[in-house]
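>>> sequence first, then the predicted structure, then my questions.
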Amino acid sequence: MKGRALIPMASQVILLCMLVCFGGVYGTQDEYRLLNDMFANYSNIIRPVERSADPIDVLIGAAIQQIIDMDEKNQVITLNLWMRMQWTDSNLKWNPADYGDTTVLIVPIETIWRPDIVLFTNADSSFNGMMMTSASISHDGIVRWNAPAIYQSTCKIDITYFPFDEQHCSLKFGSWAYHGFQIDLKNRTTSGDISAYIDNGEWTLVGMPVKRNLLFYNCCPEPYPDVEFTVIIRRRALFYFINLLGPCVLISLITVLDFFMPADAGEKVTLGITILLALTVFLLLVAETMPPTSEVVPLIAQYYACTIVLVSLSTVMTVYVLSLHYRLPGTNRVPRGMKKFAFSFLARIMCMGSFLVNMGDDDDENEISQNKSHAGVYENTFLSHQNGIAIMDDSEKKSSEESSVVSKRFESMTHDIMTNLKYIVKKKKDEDAEDDIMTEWKYVAVVFDRLFMWVFLLATTICTLAIICQPKPFTGPNEF
């Protein structure tokens, strides 16, 4: 055998001991003789080619067995892969007829030359790679090495459509020391083997395409080929829908109840602030599960932020309604334009009842008629008292002229009584006017409260549809 370098005798002894321990005792004499002949002058250091200018074609493939973990915070994916490599060793060829028709030989991988294939996107600090399993050698020099491996690889997480997202994690394998003129790395198939894949509870495996890249680095003029496996996984969104999106939708619906709560209850602002705090807590839970990035804002974060803004605006609306409802005594009447807008326009389009509409149409006339009737009643009351006093005065004058002093005193007392009576009537009249003004403001507050409720519902619906219906690439039906 040409081009073979001598290896130390200790290595040969170790090889023979391993072969004897792992089945050499029960092997045939032909296999024992084949091992002695092949590894007598074999070196597992020198690249096994007949001419130094010839490259070795290395075929690499992989079968994904399990997605162990997806660390989105650190953007690292852990996979269980079954690696499959194949190359031709020109120093490991024999004629089967010379060794009892032995066509295949199984040897430990440490005893033969193997390409230094490493994971370029490795994220494991210990750099653990493939398990050192045995390799299969055929009589024509083709070496097949299949070995399981657990890889931790970097994975660029795109959280734009979280939790309805799809991730593309690339695993690049290549030779670290040999360039493309020494090892020509190629992919065995156009896609990875997913037949033995074990389903993951959080992710659905969509596919595993494979492609070959030929890159030139600044360090070296030679090309460096690599094989890139792209693991495409889609998130199962049922868990996040139940635990994150569902509560947010329910909290948004509870906000509508804030507009139905009477202003006299005194809990409208408290309910709005409580809802705002609950949304903030859920937003913090979402932020803990996603990587801290400022490149994109995920859909769920957009939805929570939009909901928080709308709930904050609803609290501002509630404060405005309360300011209309609780007016201090002595305040001005409702402006005529505001009254017409609230009672004649808003109340009609929101179907709030004919009594509010009638207030906007006939309120001024009713007010004038009521004032006139009150004035007439007060005037008649005053005249009746004056007539009574006049009658009493005439009778007293006719009875005796000596009672003038008593009559003057009685007139003074009557005058004081009429003055107090006028004050009481005026006070009652002012109180009635204040009550009418306060009632008008309360009715205006009810109308605006109903208006703000419909504005909140409309804004929530528009924002939700705008966020959910954002265009995204279609890659197949989403699985919960």
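Great, that's in hand.
>>> use CA for all of it now, contacts and neighbours both
OK.
>>> in the protein, which spans are strands?
Applying DSSP state E to the chain gives strands spanning 56-71, 76-88, 104-108, 117-119, 134-138, 142-154, 166-175, 183-187, 203-207, 210-216, 223-235.
>>> neighbouring contacts of the fifth one?
Same thing as strand 134-138. 92-93, 103-109, 143-146 (Cα atoms under 8 Å, 6 or more residues apart in numbering).
>>> please compare the first structure with the one that follows:
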Amino acid sequence: MRTLPAWIGVVAWCLYYNGVSSQTRPKKWRDDERCGQGYLAEDGNPAECNPDGIHPCCSPANWCGITAAHCDCSACVDYRNSDTTVCERLTADTGTFTSPNYPNNYPDDLNCRYEISVTPPKVIRLTFTDFDLEDNHDRVYVYDGGTTDFALELAQLTGSSIPDPVTSTGSSMTVKLVTDHSINMKGFQADYTAEDKVCESLTADTGTFTSPNYPNNYPENLNCRYEISVTPPKVIRLTFTEFDLEDGYDRVYVYDGSTTDSAFEIAPLTGSRIPDPVTSTGSSMTVKLVTDHSINMKGFQADYTAEDKVFAECAVGQYQCADGITCIDAWKRCDGKDDCMDGSDEEVSRCACQDIPSSLTMCMGIGYQNMTLPNPLDFTSTTVAQVENSTIFSTLSTLADSKCHPRVRDLVCATIVPRCESSPNLRQQLPCRSWCEEVKFSCEKLDSWSAFPSCEIFPHANCNNVKTSTTPEGEECFDGNGANYRGDEARGPVSGVGCDRWDDDPTFIAPYPWANLVDNKCRNPDAYSFSRPWCFTSSEMGFEYCDVIPCSDNGCKDPGHPTFGKRRPILKFHWPGETITYTCDTGFKFKKDSPPTKAQCVINDTTGEAYWATKRPYCEVDQTFKLQNDLLSTNVYAKAVAPTASLGIKAYVVNIINLDEKAEQIVTSFKAEYTNHIFSTSADADYSGGFPRTEVKLDSTGEVTWPITSLTTTTCTLDPFLFPHDNMTCAVCWKAGEDYTIECSNSTTHKDRDFLTCQNNAKDIIKGEWRGKATLSTINNTACLTMTLKRDPTYHYSTTISPCLILIVLMVITFIMPIDKGDRIGFGVTILLSMVVSLVVVTGFLPVSSALPFIAMLIIVCMALMALFMLSTLFIIIIHDKKGPVPKWVRTLFLKNIARALLMGDLTKKLKSEKPTRHCKIKKVNYIEGHDNHSSDMPIDGASSGEDNPSLNTRNEVGTALMGLKGSVDELKVSVRQLSGSIDAMTHADDDDEVAEYALLANVLDRLNLILYIIAICVAIPCTMLIGRPRIIPS
């Protein structure tokens, strides 16, 4: 249902229309464009204005009209100015957009807009590719700029016909879609592109146009085009009568057709010279003017006229485009790029591949099966039959049958039936120009060659070429003059140096883009100045022919070296007339009656075969030279100067006399021999220079041997850290003087097989507890006999290390002894002093150095631990006899928790919670030796105070009894003393409970010390090994 917004205080009505009406309903507006009160519409209500017409507003005078405000009455709102939603914002220079839900139907009651903006100062060209809206009820409005202002409306579109393209005047455009509540359609799809601004559109068959502001200066930053179209099928001829632009910065571009695509550019123009006339291929042309931001000039004035099309006459090597007036190079046809303005050179139907028919027997087996026509000889010959019927086909067949070049037939066929490649795209491949140039050099003297086109019509890239030829042996070779050689040879064979790069001289290679002058490879770009592949070199001539074998020319192969000699130059192929020179190696000469030292490559007149005119010579030893070189050469012997001697040494250790590791010295008995070959090159038997004054052995071969047997004392390098697993290195070295060189000997002495040489340079040696190897080496003109020794640790483990370990274990006894025994401290001090003695013993075996052995550092650490735990033991002894109860936290921590952890149980259970009640008192008994204690009676059995004088027997018995009694009394005295001590203890029974708690605490601490001591010793061993090891600092 349609709504009519009423505005208070409004004299007239303005209709907000959203396209909901249908053709069956009565109209709400009048055809006479009267509106308001007093003018009724078909529905019986006051008439409104047609919202889709050009007068959508009702004025106070009851007329439908339009103003800048889109309404002639105050407070009236045009329905097209109502709020709309943004469907899409498009900011790229090209793009595509569609109606909502496209290709499905758009929704009801839609009012949304598309905002398009491109790069200034370009304009927007809008093209609908699909359009289907409910006719007269759903509409598309196109506005110029970023607004929906009715005054800027460019087009109002409805129905199902595809509208014409719409172009904005600026770089922005707005498209609005408005639908009603029923009958929805598919909608639309539209493309837009950013185009240069149109300065002027010219549609007459003749006319004149100028640059903006002409004859005054054109504006800055201008980019606009002139679109010219005339009556088809005429073409346009453009003539400039005035031309003045800033040279190099402001330009006029002329395009063939209604486009500014660079592929259709006819001419770019700049400067102040009037250009030549320009002609289009069709009935449209575009002229674009582009200026920069400074230095403006007068501009241009141009005339154009429509002329009849004149068809071009294309020459050999050209292809005529479908427009009939454009000729392009034949090799550009079907190359994947549109070279014709109409694109006819890349049409699939014109580039399709065809099979080479079997009837064309001349071209069977040429390396490919597919062809494409027309060929570059005649663009009208599109079938094989037309090719065979051409006037030059018979002449080309004669050329193909000639033997002027091995590949002439392939070249002719590749020209008349060009190769066609279908993958990845259809592509024509004409013969490469280098191939043509090579064949031309060999065949141009034939009459039939005149029928073949110029080699300049052939391309040098993306072309058809033959594979590099090879000899029967498989080596690369070249045909003709080698202009088509593509091998990798890149060396001057005579000078032996590499070729120079071709691009080092750009001016030379510029005329030869077809010659494949890449890197420094051998090529022949100048076929008439050079007969075969060559290259620039740094030799005296500046260039050299390359050593590439010709495929068909006669020549001589490389003869190889003579025995004990050489030849020069060394080439794979020698041309007739070339010579080769033989030489013998140093110390050799040509044998008597040997062939000449030079040989020439000649041709046999009968067979035409090439061969060497002379055989290869033979070299033999030149005894005279050898004698002079060996004995009399100044490089070997000078009479006034002693010759430099080369000494070969061999030696071994006979015995180790004494080894003092503390002093780091070793006394050894060794045997060495020096060998000198000075007499091998001297015939002077009285020669005495250069030898020490000692006994030597002179062999018949001239070899001199100097045996040395001696005792030597040398210093050693001892590494004591892992004592007794330490090692020691001792070296006995000999250094040669400036006139001598010393090196190890390669041979042993047959009389003494113990000598160490270069091949056998190591031998085992043993001295007491030391074992190792003796090694012979020579370096920096110094020979060394190096003894690397390692100690056998058995002795020191037994006599030095084990006592230390036993003492460390015995320290445990300190924690096992009763606490109240004062011998604990004395025992511990004894162990500590014993460790000091062990430390002195260990260090007494080793030299004084900056590094202590591991065992010595471990002893020091253990001594420190022993001293620490001795102090702890003293503390335990002190608190053991302390009276009174321990603090509650001590009782809980030590007597309960730590005691349990040490497997001693809960010691708090042994403590009494309260003091016991005394039921009796024990009187203290004092006993003094020699007096009876009156507190107790001691009756003696068998004695009575009432008896009178006994008899003798009785007295004897009494005496015996008294003696026994005396012994009993002595025992009693001892018992009384013990009883006295017990009574004293009982007397102090009130303090027993207090003393027991500290005693228990002392027991717990004692057990804890034992555990900590064992742990500390175990941790000390790896930590001492890690911390005490000497650090090796890289040099």
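The structure has been received and is ready for your questions. It should be emphasised that the depicted structure is a prediction, and the values quoted were computed from it without experimental measurement.
>>> TM between them?
Put the two chains on top of each other and the TM-score (TM-score structural alignment, normalised by the length of the first structure) is 0.59; 319 aligned residues with a Cα RMSD of 3.3 Å.
>>> can you lay out the strands of the first structure as a markdown table showing mean neighbour count and distance to residue 458 of the first structure?
Formatted as a markdown table, the strands of the first structure follow (neighbours: other Cα atoms under 10 Å; distance: least, Cα to Cα, whole Å):
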| stretch | mean neighbour count | distance to residue 458 of the first structure |
| --- | --- | --- |
| strand 56-71 | 19 | 38 |
| strand 76-88 | 20 | 41 |
| strand 104-108 | 16 | 71 |
| strand 117-119 | 20 | 52 |
| strand 134-138 | 19 | 67 |
| strand 142-154 | 20 | 43 |
| strand 166-175 | 22 | 31 |
| strand 183-187 | 23 | 55 |
| strand 203-207 | 18 | 35 |
| strand 210-216 | 15 | 48 |
| strand 223-235 | 22 | 31 |
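>>> Throw those into TSV and include distance to residue 340 of the first structure, thanks.
Output for the strands of the first structure, formatted as TSV (distance: least, Cα to Cα, whole Å):
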stretch	distance to residue 340 of the first structure
strand 56-71	61
strand 76-88	64
strand 104-108	94
strand 117-119	75
strand 134-138	91
strand 142-154	66
strand 166-175	55
strand 183-187	78
strand 203-207	59
strand 210-216	71
strand 223-235	55
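>>> JSON lines for the contacts of strand 134-138 of the first structure, including distance to residue 170 of the first structure?
As requested, the contacts of strand 134-138 of the first structure are arranged in JSON lines below (distance: Cα to Cα, whole Å):
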{"residue": "92", "distance to residue 170 of the first structure": "34"}
{"residue": "93", "distance to residue 170 of the first structure": "36"}
{"residue": "103", "distance to residue 170 of the first structure": "38"}
{"residue": "104", "distance to residue 170 of the first structure": "35"}
{"residue": "105", "distance to residue 170 of the first structure": "35"}
{"residue": "106", "distance to residue 170 of the first structure": "32"}
{"residue": "107", "distance to residue 170 of the first structure": "32"}
{"residue": "108", "distance to residue 170 of the first structure": "30"}
{"residue": "109", "distance to residue 170 of the first structure": "27"}
{"residue": "143", "distance to residue 170 of the first structure": "27"}
{"residue": "144", "distance to residue 170 of the first structure": "24"}
{"residue": "145", "distance to residue 170 of the first structure": "23"}
{"residue": "146", "distance to residue 170 of the first structure": "21"}
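>>> closest one of the residues you listed to residue 14 of the first structure?
residue 108 (11.2 Å; Cα to Cα).
>>> for the closest one, which non-adjacent residue is closest in space?
Nearest residue to residue 108 of the first structure, sequence neighbours excluded (Cα to Cα, 6 or more residues apart in numbering): residue 134, at 4.2 Å.
>>> if we can go back for a sec, looking at the contacts of strand 134-138 of the first structure, which two lie furthest apart in space?
Pairwise distances across the contacts of strand 134-138 of the first structure peak at 19.9 Å for 93 and 146 (criterion: Cα to Cα).
>>> trace residue 340 of the first structure over to the second structure, please.
Using TM-score structural alignment, the partner of residue 340 of the first structure in the second structure is residue 892.
>>> so what does residue 374 of the first structure match up with in the second structure?
By TM-score structural alignment, residue 374 of the first structure lines up with residue 917.
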